[in-house]
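**Student:** Turn this into a model:
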Amino acid sequence: MIKNVLIGIGGTGSRVIESVVHLCAAGLGPDKLHIFMIDPDQGNGNLTRTKSLIKRYTEVREKFQRTENNKSFKTEIIIPPGDAPFIWSIFDERDYTLSKYINYDNISQTRPEIADLANVLFTEKELTTSLNEGFRGHPSIGAVVMADPPMDEYPFKLLWDGIESLGKNDLRVFIVGSIFGGTGAAGFPTLGSRQLIKFNEKMHASLGSENSRVLLGGALVLPYFSFSVDTAKSADEPMFVTTSDFPIATKAALQYYDDKELGFDQYYFIGDSLAQKVGEFSTGSSTQENKPHYVEMVSALSSFDFFAQSGDNVSDGKKYFLASRENAEVTWNMLPLTRASKDLTDQRRNFKKAISNFTIFSYAYLTYGKKELGRNHRDVTIQPWYSENFKKDYKEESVIYNPRHTMNSDLYAAMDDYLNSFLFWISAIDDRDKVLLVDSGKMIKGAISNRKLDLIDPEENRGVVGQIIKGESKKLDFNAFRGNDGLLDAIIKNETITAGSKYLNIFYDAANRFNLRNLVNN
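**Tutor:** Next up, the predicted model:
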């Protein structure tokens, strides 16, 4: 039995997990995936966004009854039960400093030689700056405070639950974080040390000699974005980094990984030279909420590649995988989806299909689908697709036969919220220049925001739906989707699911068939 665990560290780690969740919603990823995150900056906007997203995903998956051909929300995302935390915030109280963590005032009196060593290793600012907003690009601080995590408590307990029943390499642990920042750069090698996870004897990971129940992999995200620095805002900050610091930090980190013998079995190095802007300067907290980026999606896909490897193909010795842009453009046909070159063409085709289907489903449902739900049953029955599915057996009081029944409202609310987040994510990745996956301008009016999107009405601009997916297409208009060509007219005969789930499945099925007809070289 294989157990998959994904750990995201710091701001980059949380944004990669955001991509993981959306890819799982589109039908990609393993069947089961345990997830938790590590970040001392509990108010971080990126962390908050991902935390809320995971909860929305699990809620939708619980309420949405999918038909056999609907692969969306396939992955069961597992987080600690009940109110147990799935984020390790490291510190138990506010305004924690490194000085307080190492009990600097006390050792100055009792062990002055140790205090002198601390003064050599750390500056006064590093010792006294509050760490509630992370480690501010100083991984040496983070490495000190993250060296002894509470392995027998949640969220780490999620990692070890049931480990006694697992065999060699059955516990697949994948860690992701940036190589150039603070929290990720500190936590990645710290958790990757040989004794902390890979050969942890206390938690029964080690099987003796060089054998372990844990197969440890990780994605080191190299510099890939930029941000503007407001000198007025940064003037009052005691410690912060800018994008000009990234190359130096990266070079030093790579030298470290080359020299040290850590516990990782497989490394993924993922970077980009576009240096696209993902937001404004922020040291942390709620103001640090960056736009999604395609490198985060590629990093998420690297975890899927890691989890997908069969036990028979796992060999001893280190493996290194590198991904970077092959040319100036990011297209469907250049994404690095697998280590197996013979499978790459099929995987790219499947990836495009999954993302395209979920994008068209999200867009069509949030516009036309919701509008039709807002009308009364009698008025909508003139539509062939609706009449075939809901007119014959319609019962006002039945949640099985009435898509507007109040018991279906919770499903729609959860799905509306999630699909809006997905369209924000996939649209924000579109830079309208080099990243040629979707055309956000065909879906969204004005600025792309994590809040409610202002979507273009496909009935008023019928041609947009056939051009949302970038690349060669037949540019079919909304008449092809709505039913004039039979795409939305599929009859779902299943009396075990609610009318709300049936309604959503109709739109997902139509999106699938629309893309099969519209996209070239699927």
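
**Student:** CA atoms for contacts and neighbours, from now on please.
**Tutor:** Will do.

**Student:** distance of residue 322 from residue 271?
**Tutor:** Counting by CA to CA, to the nearest Å, the gap from residue 322 to residue 271 is 8 Å.

**Student:** Which one of the two is surrounded by more residues?
**Tutor:** Applying other CA atoms under 10 Å to residue 322 and residue 271 shows that residue 271 carries more neighbours, namely 22 against 14.

**Student:** Isn't residue 328 up against residue 433?
**Tutor:** No: at 9.8 Å, residue 328 does not count as touching residue 433 under the criterion of CA atoms under 8 Å.

**Student:** For residue 160, which non-adjacent residue is closest in space?
**Tutor:** Distances taken as CA to CA, 6 or more residues apart in numbering place residue 203 nearest to residue 160, at 6.7 Å, with adjacent residues excluded.

**Student:** Next, the second sequence, to be compared with the first:
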Amino acid sequence: MSKLYVFGIGGTGARVLKSLVMLLSAGVDCGVDTIVPIIIDRDISNKDLSRTKLLIEDYVAVNKLNRANDTNKFFKTKISLLSGGLYLQLRDNAQKFADFIGKSTMNDENKALVEMLFSNKTLDLDMTEGFQGNPNIGSVVLNQFDESDVFVKFANDFKDGDKIFIISSIFGGTGASGFPLLRRILKTPNVKDGKGNTLPNWGLINDAPIGALSVLPYFIVGQANEESLVNSDTFIDKARAALSYYKTEDKKIDTLYYIADRHTTTYEHHRGGESQRNDAHFIELAGALAILDFVNPLKSEINFNRENNIIQHTTYKEFAIIKGGREIIFDQLADETKKLIINPLTRFLLFAKYMGYSVIEKDIDGNRKKVVERIDSFDIFKKEQKYQPYAKKFTGEFRQLDSIKKLESVQKKFVEWLLEMENQEHSFKPFNLMSPNCNDFIKGDLSILKFKDFPYKNWARVDNELNRHIGKIDKSLNNEECFLELFYIALEKLVNY
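**Tutor:** Have a look, this model is predicted:
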């Protein structure tokens, strides 16, 4: 079984991984059997990371309902966690940068040198909330992550034929510093663990195909307070400096992807921790597509230019849309992207809507806001359970089964993900998320739904397909497995771009 190890560095790395999981949930084709996500972030309490972690945990549970076959693509690709963990945990417990470098134990000459290199604000930086946009600090602190238990497990787990992909931003602190360090370690021969032993399979890792995504500025943050070191005015300069350095990465990486957005969203400034929560953005979805492009077997001749397993030149790629403007719909995507995502996203959204997950407006703290909730009046599955023949297998406490609750949790998160991208300054808005119907929720002039010359209306069309196919499902599947497979087969018949 082929595996892709995806290192998500910093908050952007976690958010791109989240978009990848959403795409895999919806059944977007993936060129490997298993994704192994590994997140590298000093600020392990940040909300972006914890939201990705919860989503992955739900996905892993639902993936067990999809037996290895080509019929059902929902949750088809396996996601495996090394030692059951997602984070590459650093060993030190130092909170302040000054403590990490041992300033208090230095002689006067070394203290003077450190004070010349770093400001007092930098030395007093609380690193439990990340590197606050300082790649120079990250380069020092992250230089130890090859000793992490997860990193050692990665070496033990690696097999011939596996691939590696790295996600990072280059305008902050963690990603900008972590990417070159990680790439260097992965290509360094005979790397040793904390006990001085050479890590296993390291020769395979040195020679493995390796891709990377460098995310340039696509958002800015509001005005910082006096205690913060993050300044959006420096994002472009940091990105330019990183790009200058990345010229040296030629022939060290097989394929390097770049992406950015001039229509930047402004996020409220936070130092990190629980308050560090950015809404999903189309840039992150496109970043996830870079991962899928890297392992696409039809792209191997483009993505891998090697002779005798030596990289001859690096392939550089960028992502673009056909038309500009503040709102992106399916019509504005290139044909290749349309063919990859339209059917899966539409089918999975239709599935979620059938289960009652809808976007509604509510008054929250005196403001009118759009939120995602399961609404009884829109819950077609609940309303039709008594009347539709297919539903006889899924009555009683069926929705209280843990695996089905996990499935519905992903469905709710999926609709929230779409809503968050819709609310961005540069919005991805291909659906009418507030529509309660099954036949008018897709924007643009696209022939997707196969409803021509059909006698039934609205959700009765979906019910009809479910009833038609329930008898064709593999009898060896249990009810939960049957449920997932049935909905994929029915929606595949209804939705076909």
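
**Student:** Can you give me the TM-score here?
**Tutor:** Comparison of the two superposed chains (TM-score structural alignment, normalised by the length of structure 2) gives a TM-score of 0.82, and 453 aligned residues with a CA RMSD of 3.1 Å.

**Student:** and the residue nearest to residue 160 of structure 1, how many residues sit next to it?
**Tutor:** Neighbours of residue 203 of structure 1 (other CA under 10 Å): 17.

**Student:** all strands of the stretch 301-450 of structure 1, in order?
**Tutor:** 319-323, 330-331, 435-436 (DSSP state E, counting those that start in this stretch).

**Student:** Which among the ones you listed is found nearest to residue 8 of structure 1?
**Tutor:** Within these, the stretch nearest residue 8 of structure 1 is strand 319-323; the backing value is 18.8 Å (CA to CA).

**Student:** quick check: the closest one aligns to which part of structure 2?
**Tutor:** Counting by TM-score structural alignment, strand 319-323 of structure 1 pairs with residues 315-319 of structure 2.

**Student:** For that stretch, give me every contacting residue.
**Tutor:** 254, 255, 256, 257, 258, 259, 286, 302, 303, 304, 305 (CA atoms under 8 Å, 6 or more residues apart in numbering).

**Student:** wouldn't residue 211 of structure 2 be in contact with residue 254 here?
**Tutor:** Yes: using CA under 8 Å as the test, residue 211 of structure 2 is close enough to residue 254 to be in contact (5.7 Å).

**Student:** For these two, list the residues in contact with both.
**Tutor:** With CA under 8 Å, 6+ apart, residue 211 of structure 2 and residue 254 have no common neighbours.

**Student:** Could you check how far the nearest residue to residue 417 of structure 2 once chain neighbours are set aside is from residue 342 of structure 2?
**Tutor:** Leaving out its chain neighbours, the residue that sits closest to residue 417 of structure 2 by CA to CA, 6+ apart is residue 280, at 6.0 Å. Using CA to CA, residue 280 of structure 2 is found at 18 Å from residue 342 of structure 2.

**Student:** Compare those two (neighbour count), which wins?
**Tutor:** Neighbour count, other CA under 10 Å: between residue 280 of structure 2 and residue 342, residue 280 has more, with 23 against 20.

**Student:** Is that one part of a helix or strand, or is it coil?
**Tutor:** coil (DSSP: H, G, I helix; E, B strand; the rest coil).

**Student:** Tell me which residue of structure 1 lines up with it.
**Tutor:** For residue 280 of structure 2, the residue aligned by TM-score structural alignment is residue 292.

**Student:** For that match, give me its contacts.
**Tutor:** Per CA under 8 Å, 6+ apart, neighbours of residue 292 of structure 1: 15, 278, 425, 428, 429.

**Student:** what about 10 Å?
**Tutor:** Counting by CA atoms under 10 Å, 6 or more residues apart in numbering, residue 292 of structure 1 touches 12, 15-16, 18-19, 46, 278-279, 424-430.

**Student:** Among those residues, which one lies nearest to residue 286 of structure 1?
**Tutor:** Nearest to residue 286 of structure 1 among these, counting by CA to CA, is residue 46 at 8.0 Å.

**Student:** burial count for residue 329 of structure 1?
**Tutor:** 13.

**Student:** For it, give its distance to residue 294 of structure 1.
**Tutor:** Taking CA to CA, one finds residue 329 of structure 1 at 12 Å from residue 294 of structure 1.
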